[in-house]
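J.: Make a model of this:
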Amino acid sequence: MPLKKALSTLLLSAACATFAQADVKVGVITSSSGPLALVGLPQKNSTPLLPTQAGNQKVTYIALDDGSDPTATVKALKKLISEENVDAIIGPSGSPNAMGVIQFAAEAGVPLLAPVGTASVVLPMNEQKKWVFKTTQNDDLIAKALVGNMVAKGVKTLGFIGTADPYGENWAKVMGAMAVEHGIEIVASERFQRQDTSVTGQSLKVLAAGPDAVLVAAPGSAAVMPQTTLFDQGYRGQMYQTHGAALPDFLKLGGKKVEGTILAASLMLVIDQVPDSHPSKQVAADYIAAYEKLNGSKPATFGANTFDAGLLLQRAIPVAAEQAAPGTPEFRAALRDALEQSHEIAATQGVYNMTAEDHSGFDERGRELIQVKNGTWTLLGSN
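T.: Below you'll find the model as predicted:
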């Protein structure tokens, strides 16, 4: 019996060692080419900065470019699952692309960490979306800051221009409800395609309604054209943008025509202006420095969303590895459970506290109220 017991202990130890030594494989899907490249390229460029060690596990990354094409996104995800046997996937870059792959990630039981704008990837929660975790602030958190500013400024009427996709539609839904709650009337609501080269018709309708302020709900470079078009047509009311506009190219492409814009986004845009006591400031500063050293330029917040996904996995992987070996369905299920239990994880975008109902996990520490002043981002104050 002692010999048998000793042998069992030895085998158990060997099994545990196998768990500890197995590599964790993570797929990364970005739109580093095509119309979404301003979003996807900083995400691709952030991939080499992702953690390569999580507890005792080595983590390897397999990066694919979907060319901004939702059909290619599906093919890339299926390839990562069936051929590479990945344990998790970070991506894709676009909201429509992400909505199109949730079903397949859920069917395969592979956690998907989506660095996309729309809250529709995690809300309303259901059996499929429980496999998705979102590393950007949900629309309602950002909208509350914007509406609070509108109320303070006495805005009574609002024009809305958003993309005709899950990003724009969810923003229209969120703002519609919040505007009513705060006595703001939406007097014009228009949509456009991200790839459109003109929004003259839509902007003229907004202009004709004469709103006190206008909100543009579009991600990446698509956020610029509605605002510059309205400016050219003579609109001088207050302009608001979502966190989808939080990238250097918004300032470059918009120039003086986006001066005075108010948006709510992560502290990264104004990192030198937030207090050192902010739990995310040092994490964000380290990421910005590492990205700039590697790529020769400062990152857009979209890249940080991918980096945060790596930080969440770094915490969750050792917990899951206590339950099963990487590369198995059991490990992926345990990894999903561990991600859902993420608590007080300070990352570049804010502090994550996930629950079964909330797979974004941000609170007010994940946003700052910001205004474009003299061609740069300026902390506006209370959010």
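
J.: Only C-alpha atoms from now on, for both contacts and neighbour counts.
T.: Noted.

J.: mind listing what Val187 touches?
T.: Applying C-alpha atoms under 8 Å, 6 or more residues apart in numbering, we find Val187 in contact with Thr157, Leu158, Gly159, Val206, Ala209, Pro211.

J.: three-state assignment of it?
T.: The three-state assignment at Val187 reads strand, by DSSP: H, G, I helix; E, B strand; the rest coil.

J.: Same check on the one 3 residues further on?
T.: The assignment at Glu190 comes out as strand when based on three-state DSSP.

J.: tally of neighbours for it?
T.: Counted with other C-alpha atoms under 10 Å, the neighbours of Glu190 add up to 19.

J.: That one touches Gln202, doesn't it?
T.: Yes. Counting by C-alpha atoms under 8 Å, Gln202 is a contact partner of Glu190 at 5.8 Å.

J.: Looking at the contacts of Val187, which are in strands?
T.: Thr157, Leu158, Gly159 (DSSP state E).

J.: from what I can see, Val39 looks like it's in a helix, true?
T.: Yes. Using three-state DSSP, the secondary structure at Val39 is a helix.

J.: Surely Leu312 forms part of a helix?
T.: Yes. Read with three-state DSSP, Leu312 is one of the residues of a helix.

J.: and it, what is it in contact with?
T.: Applying C-alpha under 8 Å, 6+ apart, the residues contacting Leu312 are Leu339, Ser342, Ile345.

J.: And for Val121?
T.: By C-alpha under 8 Å, 6+ apart, the residues touching Val121 are Ser95, Ala98, Met99, Ile102, Ala114, Lys129, Val132, Lys134.

J.: Select from those residues every entry located in strands.
T.: Judged by DSSP E, the contacts of Val121 include Ala114, Val132, Lys134 as members of strands.

J.: Of the residues you listed, just the buried ones, PyMOL syntax please.
T.: Selecting just the buried residues from the ones in strands among the contacts of Val121 in PyMOL takes one command, with 16 or more other C-alpha atoms under 10 Å as the test:
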select buried, resi 114+132+134
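
J.: Mind putting the ones in strands among the contacts of Val121 into a markdown table with distance to Pro226?
T.: Putting the ones in strands among the contacts of Val121 into a markdown table (distance: C-alpha to C-alpha, whole Å) gives the following:
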| residue | distance to Pro226 |
| --- | --- |
| Ala114 | 26 |
| Val132 | 31 |
| Lys134 | 27 |
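
J.: Before we compare anything, build this one as well:
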Amino acid sequence: MKNIKLWIFGLMAFVLVGAMAACGNKEETSSGGSDGGDKSEEIKIGSIIDASGSAAPLGKPEEETIKMIIDEVNEKGGVDGKKIKLISIDSKSDQNEAVLGMKKLIEQEKVTAIIGGTISGNSLAMIPLAEKAQVPYISLAASKQVNHPDDNSPRDWTYKTAQGDDVVIPKLLEYLEDKKLTKVAWLGVANSYGTSGHEEFEKLKGDYGIETVIEEEFEATVNDAKSMLTRVKKANPQAIVVWGTAQESAVVTKNIREIGLDVPIIESHGIGTKEFIELAGDAANGVIFPAGKLLVVDQLGDDDSQKEVLNQFKESYENKFDKAASTFGGHAFDAVHILVNALEEAGTDKEKLREALENTEGFVGISGVFNMSAEDHNGLKSDSLAIIEIKDGSWTKGE
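T.: This next block holds a predicted model:
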């Protein structure tokens, strides 16, 4: 009798374990198994954003904006009755983390499309994975290198919503030419973003009568650039171009003023966040840079085609997060909306989705009016930018 009871007890335990395992497998499939989950109920989208680390001043508003816009889309019924499920990964301003995140989204989560790449180095490292897997990828980074490096043609599956170097550098050079600042110092961050900007500057500067009297690089982790700037001061430039993002550029900008270099400072659109002003302090005043129009939306004319959507985004973001909207969040706003529009047109078939993204036309976004094509996977022109000056800790639209 004792043996029979033990046998019955063992059988019940075996059945119970089997039932639990079956429930576990069912849950895994419904949340995204090998086929990406039940496609009749949801569309899985991935994001890889630098929400922490040195690039967080850019990445955090991107992450917040992506979640905000997807929530808004889902509240309105999603896409063709399907809710969007976001798989969000913080790449922590680290290239290896970005690559690992890309592999996870493609191989494990089997997402329909991916948005992300806060900084150029991370985005460039992620692109080959998206291209090999043939997954539509919308980059939020500025580097022109999202194109093929050999012939500058667009990669098949990669798009971007930030203004590229090929759009921003000409705007910067036009300003220098207009102000007759022909002898400049170029100071660039020593990473992919700095390299890409420098290459475009070197290629075009002669067309605008600009020459560099000195070129220097600084690390993204710089905390004191005075020794470099001592050499710059001796070169006696008429203006200094600082090409970096908020954190490192703020250090260099402060140091420029601290050593008594009293010349115009022209910077990249990578500083277009309040964190730059907070970090640079009084040294930020007088800095000139080209950037998207969001920062000066209240100074735009009523005839500007972007003004309405800029104001709507600004109001939504600031009401939700109780802080100023940034152009970097704007890049994410554009990416989500462009992707949603493509999904509504093409569904989740990746090849059809890729074609729909490539045919984005006349989309009025935060970063500009997008007109993409087989030859241009960004679709923005110089009219998407304004020349901005920082005055008394605020953005002012230049002439």
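
J.: TM between them?
T.: These two chains, once laid on top of each other, score a TM-score of 0.89 by TM-score structural alignment, normalised by the length of structure 1; 355 aligned residues with a C-alpha RMSD of 1.8 Å.

J.: Of the contacts of Val187 of structure 1, which are reproduced in structure 2?
T.: Retained contacts for these in structure 2, judged by both residues aligned by TM-score structural alignment, their matches' C-alpha atoms under 8 Å, are Thr157, Leu158, Gly159, Ala209, Pro211.

J.: Tell me if I'm right that the first one and Ile184 touch.
T.: In this case it means Thr157 of structure 1. Yes. Using C-alpha under 8 Å, Thr157 of structure 1 is in contact with Ile184, at 5.5 Å.

J.: now the helices for the stretch 101-250 of structure 2?
T.: Assigned by DSSP state H, counting those that start in this stretch, the helices in the stretch 101-250 of structure 2 fall at 120-133, 165-178, 192-204, 226-235, 246-258.

J.: looking at those, which is buried most?
T.: Each of the helices of the stretch 101-250 of structure 2 was scored by mean neighbour count; the highest is helix 246-258, a mean of 22, by mean count of other C-alpha atoms under 10 Å.

J.: Show me the strands in the stretch 1-150 of structure 1, by range?
T.: 24-30, 53-54, 57-65, 88-90, 112-114, 132-134 (DSSP state E, counting those that start in this stretch).

J.: re the thing from before, please convert the ones in strands among the contacts of Val187 of structure 1 to CSV, extending it with distance to Ala20 of structure 1 and neighbour count.
T.: What follows is these, written out as CSV (distance: C-alpha to C-alpha, whole Å; neighbours: other C-alpha atoms under 10 Å):
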residue, distance to Ala20 of structure 1, neighbour count
Thr157, 59, 19
Leu158, 56, 25
Gly159, 55, 24
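
J.: if we can go back for a sec, and the contacts of Val121 of structure 1, which two are the farthest apart?
T.: Using C-alpha to C-alpha, the contacts of Val121 of structure 1 reach their maximum pairwise distance at Ser95 and Lys129, which is 13.8 Å.

J.: and Val270 of structure 1, how many neighbours?
T.: Neighbours of Val270 of structure 1 under the rule other C-alpha under 10 Å: 18.

J.: hmm, back to that, I'd like to know which of the strands of the stretch 1-150 of structure 1 lies nearest to Leu12 of structure 1.
T.: Distance to Leu12 of structure 1, taken as C-alpha to C-alpha, is lowest for strand 57-65 among these, at 18.1 Å.

J.: Flag every buried residue along the closest one.
T.: Gln57, Lys58, Val59, Thr60, Tyr61, Ala63, Leu64, Asp65.

J.: With stretch 178-194 of structure 1 instead?
T.: Judged by neighbour count using 16+ other C-alpha under 10 Å, the buried positions of stretch 178-194 of structure 1 are Met178, Ala179, Ile184, Glu185, Ile186, Val187, Ala188, Ser189, Glu190, Arg191, Phe192, Arg194.

J.: Looking at the alignment, what corresponds to the first one in structure 2?
T.: When structure 2 is aligned by TM-score structural alignment, the residue opposite Met178 of structure 1 is Leu204.

J.: Contacts only, for that match.
T.: Leu204 of structure 2 neighbours (C-alpha under 8 Å, 6+ apart): Pro170.

J.: What separation is there between it and Ile84 of structure 2?
T.: Going from Leu204 of structure 2 to Ile84 of structure 2 by C-alpha to C-alpha, to the nearest Å gives 43 Å.

J.: same deal with Ile8 of structure 2?
T.: Distance from Ile8 of structure 2 to Ile84 of structure 2, by C-alpha to C-alpha: 47 Å.

J.: Likewise for Gly301 of structure 2?
T.: From Gly301 of structure 2 to Ile84 of structure 2 the distance is 36 Å (C-alpha to C-alpha).

J.: same thing with Pro61 of structure 2?
T.: 20 Å.

J.: would you turn the contacts of Val121 of structure 1 into TSV with distance to Ala222 of structure 1?
T.: Shown next, in TSV, are these (distance: C-alpha to C-alpha, whole Å):
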residue	distance to Ala222 of structure 1
Ser95	13
Ala98	18
Met99	19
Ile102	24
Ala114	20
Lys129	27
Val132	25
Lys134	21
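
J.: Can I get the strands of the stretch 1-150 of structure 1 in CSV including distance to Asp358 of structure 1?
T.: Shown next, in CSV, are those (distance: least, C-alpha to C-alpha, whole Å):
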stretch, distance to Asp358 of structure 1
strand 24-30, 23
strand 53-54, 24
strand 57-65, 26
strand 88-90, 18
strand 112-114, 13
strand 132-134, 9
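
J.: re earlier: pick out whichever of the contacts of Val121 of structure 1 sits closest to Ala223 of structure 1.
T.: Ser95 (14.5 Å).

J.: shouldn't that closest one be in contact with Gly168?
T.: No. With contact defined as C-alpha under 8 Å, Ser95 of structure 1 does not reach Gly168; the gap is 9.7 Å.

J.: intersection of neighbour lists for the two?
T.: Common contacts of Ser95 of structure 1 and Gly168 (C-alpha under 8 Å, 6+ apart): Thr118.
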